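**Student:** Sequence and predicted model, in that order:
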Amino acid sequence: MTGADGVTRLAEEYFVEPGRSNAELLEIVKALSVQGTGGAVELRSAIVEAYGRLLAHHPELAGNVANDLSDWKVVRFVPRLREILNAGVGLDEASRFAIAMYLSSADQGGSSKAVFTRSGGLR
């Protein structure tokens, strides 16, 4: 499995098909993060697509991709991450914070400023 096709296949097998533990999924996310950040940046668009599949099927892991999405200035997941943050979906404090920071950085002077509240919501 190599290149963008390999990333797509990996996303399908791990992020879409059921039966994988969160620990397995997190290891895949870590590997994709390393590749997208410095290893094989040409794969970044495929990795972003893979992260989209993760957000669709495993919203509880959203905090684990929020930093990459923010660093890579990917703003297309703002609605989905706002929805995940407001729903809670089993997010821990660190994940809520990472998502809130993504939303805040994605909001470039828009009419509504993303503010992280202690209750874990966004206002």
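**Tutor:** It's in.

**Student:** all contacts plus neighbour counts: C-alpha atoms, from now on.
**Tutor:** Noted.

**Student:** Okay, residue 84 and residue 56: tell me how far apart.
**Tutor:** 10 Å (C-alpha to C-alpha, to the nearest Å).

**Student:** swap that for residue 49, sorry
**Tutor:** Distance from residue 49 to residue 56, by C-alpha to C-alpha: 11 Å.

**Student:** One more to weigh against that first structure:
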Amino acid sequence: FYMSVPDELCEAARIDGMSEYRIWAQIMLPLSKPALSTLTIFTFVNTWNDFLGPLLYLTRMELKTIQIGLRMFISQYSSEYGLIMAASVVALIPVVIVFLVLQKFFVQGVATAGLKG
């Protein structure tokens, strides 16, 4: 994303006397909020829904994640579908909250992705 930002913005800021950190903080960072929010949403969802990693390295029952807990409602001969659906809704709530918080930046990035100049 940073490579797509025009160099003229940074050059104009240098001419105005801004330091490199100030250029990043006041020009580059606000322009990159849509890209960073998209990255945050995708990384959070991927980490939150990870099943195999916690299954391999967590040994104590108190440390198990929600996704592993969902798997515990499925036995060899039956499944508790009501409990699975209820726990799925509970597991979905943090993902929806993160998306709703970052939705403004996400939509802004999608809307400005096709604009040139």
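**Tutor:** Nice, thanks for sending it over. On a predicted model such as this, the values are computed, not experimentally measured, just so you know.

**Student:** Superpose the two chains and report the TM-score.
**Tutor:** Overlay of the two chains. TM-score (TM-score structural alignment, normalised by the length of structure 2): 0.23; 47 aligned residues with a C-alpha RMSD of 4.5 Å.

**Student:** rewinding a little: between residue 84 and residue 56 of structure 1, which has more neighbouring residues?
**Tutor:** Taking other C-alpha atoms under 10 Å, residue 84 of structure 1 and residue 56 do not tie; residue 84 has more neighbours (23 against 15).

**Student:** and the more buried one, what element?
**Tutor:** helix 78-87 (DSSP states H and E).

**Student:** That helix packs against which elements?
**Tutor:** helix 93-106 (3 or more C-alpha pairs under 8 Å, 6 or more residues apart in numbering; DSSP states H and E).

**Student:** neighbours around residue 48 of structure 2, how many?
**Tutor:** Per other C-alpha under 10 Å, the neighbour tally for residue 48 of structure 2 reads 16.

**Student:** ok, longest helix in structure 2?
**Tutor:** Using DSSP state H, we find that the single longest helix of structure 2 is helix 81-112.

**Student:** Using neighbour counts, pick out the buried residues of that one.
**Tutor:** Under the neighbour-count criterion of 16 or more other C-alpha atoms under 10 Å, helix 81-112 of structure 2 has 84, 87, 91, 95, 99, 102, 103, 105, 106, 109 buried.

**Student:** Just list what that helix packs against, helices and strands only.
**Tutor:** Packing partners of helix 81-112 of structure 2 (3+ C-alpha pairs under 8 Å, 6+ apart): helix 33-48, helix 66-72.
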